[in-house]
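[1] Model the structure of this input:
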Amino acid sequence: MEKSPIRVLVTGAAGQIAYSLLYPLSKGDVFGHDQPIELVLLDIEAMLTVLDGVVMEMQDCALPLLKSIIPTADTDVACKDIDVAILVGAMPRREGMERKDLLRANVKIFKAQGESLDKHAKKSVKVVVVGNPANTNAFICKKYAPSIPPENFTALTRLDQNRAQAQIATRMGLVPQDVKNVIIWGNHSNTQFPDVRHAKVAGKGVYEAVQDDAWLKGDFIKTVQTRGAAVIKARKLSSAMSAAKAIGDHMRDWWFGTKGDEYVSMAVPSDGSYGIEKGIIYSFPVQAKPDHTYSIVQGLQIDEFSKEKMTTTLTELQEEKCSAEEFCGY
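    Alright, predicted model coming up:
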């Protein structure tokens, strides 16, 4: 018997990340090759003509799992009865714009989307925020959707984890899948802390395998922290293909569960673990189960170097939270 379709919302659906995401999403690479899907595609009025072209291409793919496509510029229509919300759309950072300016523009978008989710989405909806500043946008979205469990709101740091795995693998002449349990702590920004103290590569601890502490505590961290800017400088556009891949990784692990004792990085509401302020959307190592629940990995030893890095990114998130609440008139 065929499964009932799940309804998946993608915002910013006429943009470049969505263009790389919609095909694998609809083909079954994320929610399973036996899971029918209904796509809801949200973008602003000015992008609806472009969105029509995206819809035509999706139809022309003739994908057997894709049961329907609903393009819209109405947030309330978009959020109706959805099972999953992938919130990609946000105002991009322009030249000369400070992070605070970006936050001021985007919190209003995510406040409105939170309110629509609260009114119209299923209470079990799973939300991942991609639009930057992602952690704080997710915090605002969560705040304005009080009837939905807070743990259902997450932000994307899987791209940062994938970047970190790739850096270690390249250094070792291996493939990224050989690198396990890399952690991204904190904010999806250049204060994030890519931590490999608990990671394994080909069965060994990363520090033991790489044998270059200076690189692991220096250029490795800086490369991961600034990789997004490096991509923009090289291609004159922000990461799209890799971001779409990371969204798929994030949602697939959340949907089906992580493997064995492996864990992945997700920005989730803090429960106070590792001394992080409760409620802030902070990237932790998490393990997920096939019932679509997750838990923060406990008991990891944190040295002074790590603690300092984790506190720096927490401070940035606390400042962003205060600014966001101010901009929302809270």
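[2] contacts, neighbours, all on C-alpha from now
    Noted.
[3] Which positions within stretch 58-73 qualify as buried?
    58, 65-66, 69, 71-73 (16 or more other Cα atoms under 10 Å).
[4] mind listing the helices in the stretch 201-330 of the chain by residue range?
    206-210, 213-217, 219-225, 227-235, 241-256, 304-327 (DSSP state H, counting those that start in this stretch).
[5] And the third one, what does it pack against?
    Applying 3 or more Cα pairs under 8 Å, 6 or more residues apart in numbering; DSSP states H and E, one finds that helix 219-225 makes contact with helix 158-172, strand 193-195.
[6] Show me the contact partners of the shortest one.
    When contacts are taken as Cα atoms under 8 Å, 6 or more residues apart in numbering, the neighbours of strand 193-195 outside the stretch itself are 160-161, 164, 182-186, 221, 224-225, 306, 309-310, 313.
[7] wait, T72 sits on A46?
    No - in this structure, T72 is not within contact of A46 by Cα atoms under 8 Å, at 11.3 Å.
[8] which stretch among the helices of the stretch 201-330 of the chain comes nearest M91?
    Closest to M91 of the helices of the stretch 201-330 of the chain is helix 304-327 (Cα to Cα; 15.0 Å).
[9] run this one through as well so I can compare:
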Amino acid sequence: MENKAVINVCITGAAGNIAYALYSILCTGQIFGANQKMNLKLLDIESQTKGLQGVALELEDCAYALVNSIEYGFDPEALFKDMDVGIFLGGQSRRPGMERVDLLQVNNRIFKIQGKALNKVAKPSTKILVIANPVNTNCLTLIQNCPNIPKENFTCLTRLDHNRAIAQLAIKAKVPVTEVKNVILWGNHSLTMYPDHNHANIEGQPAVDIYEEEWIKNTFIPKVQKRGGEVLNLRQNSSVMSAAIAIRDHLVNWIYGTPEGQFVSMGVYTDGSFYDIPADFVFSVPVKCKDFKYEVVKDLTISQFSRQKINISLRELQDEKEEANCYDDEVEDESEE
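    Okay, here's the model as predicted:
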């Protein structure tokens, strides 16, 4: 994307912690390129007025050469208009003691409103990355409420879990993280997600030949699944720094491509054509990328153990989808009254 016309980048939840950690990465060209200028459009809720104003002031004070303009406010229709890329961080954040259903109910309403705003004013070419949890279902809610933008233009972030899996495999094998390739993160960004080492290689050697099955099942998988909760309990806040890096990694691969022979994990819309996953979900799968497009890697052999894990995560997403649909009905009923 370098050396092209100025692009419009909208960030929701712009006064939040992850956005704050992301700005220096974004505005120094680590995502869109060292020569790509951008107009920043910062969206948050009115209760965050002072925080949003403070962020805008700091961005001005940084004097980033790549930032052409800064616009901020609370109206999604105004800020989504003419945007090229949307980074959707905004939503009720996870706090200690919160259940996923709590996040689902609050954020379903938010993403339904934002999806309708996107549908009304955004360009069909707009690319969307959703980060706010429950991320898979939030992304699906956007898609369902925004038919004017192609479904393949929406993805959700599971790269943080993908990166966590890489890190744990590297630590165990005592190798640099750059030597761990083709890990897969399947399913929902939740405790049911399945980090899969079966197609990975470590320093060119198949990962299945390196790690003991007991360690994979009893240590590796649960550690990756529970890592977010571990950070949350220790920091009393959700993962921020690592989430910002994962956003960068996701977008860089989506825009500039994945290296030959390698794939990464993204949450993408399902059409029923891969891995026996039904249509109309957002599910994390292995993808190859090029020129801001992705292609699902479809030719991988799935073991019985992996199939069981994938199905567990799928069932959870089916439950979330049903809950979200029920909540939509309740909202509609309330509005009719």
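[10] and the gap between D271 of structure 1 and I168 of structure 1?
    The gap separating D271 of structure 1 from I168 of structure 1 is 30 Å, by Cα to Cα, to the nearest Å.
[11] Compare these two (neighbour count), which wins?
    Each of D271 of structure 1 and I168 has its neighbours counted (other Cα atoms under 10 Å); I168 has more, 23 against 17.
[12] Which residue in structure 2 aligns with the more buried one?
    Alignment note (TM-score structural alignment): I168 of structure 1 maps to L169 of structure 2.
[13] Now R248 of structure 2: closest residue in space that isn't a chain neighbour?
    I31 (5.8 Å; Cα to Cα, 6 or more residues apart in numbering).
[14] hang on, that neighbour in a helix?
    No - I31 of structure 2 sits outside any helix when classified using DSSP: H, G, I helix; E, B strand; the rest coil, being coil.
[15] quick one: contacts for it?
    25, 248, 251-252.
[16] quick one: the helices in the stretch 51-200 of structure 2?
    Under DSSP H, counting those that start in this stretch, the stretch 51-200 of structure 2 gives helices at 76-80, 100-121, 135-144, 159-173.
[17] Distance to T192 of structure 2 for those helices - can I get that in CSV?
    Output for these, formatted as CSV (distance: least, Cα to Cα, whole Å):
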stretch, distance to T192 of structure 2
helix 76-80, 32
helix 100-121, 12
helix 135-144, 12
helix 159-173, 12
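[18] count of neighbours near the closest residue to L216 of structure 1 other than its chain neighbours?
    What sits nearest to L216 of structure 1 in space, not counting adjacent residues and going by Cα to Cα, 6+ apart, is Y207, at 7.6 Å. Residues near Y207 of structure 1, counting by other Cα under 10 Å, number 16.
[19] does Y207 of structure 1 really touch D213, like I thought?
    Yes - if you go by Cα under 8 Å, Y207 of structure 1 and D213 touch, sitting 6.6 Å apart.
[20] from the contacts of strand 193-195 of structure 1, which is closest to P285 of structure 1?
    I183 (5.7 Å).
[21] what residues are up against the residue nearest the centre of structure 2?
    Most central in structure 2 under Cα atoms, centre = their mean is L157, positioned 1.5 Å from the mean C-alpha point. The contact partners of L157 of structure 2, by Cα under 8 Å, 6+ apart, come to 129-131, 135, 246-247, 250, 266-267.
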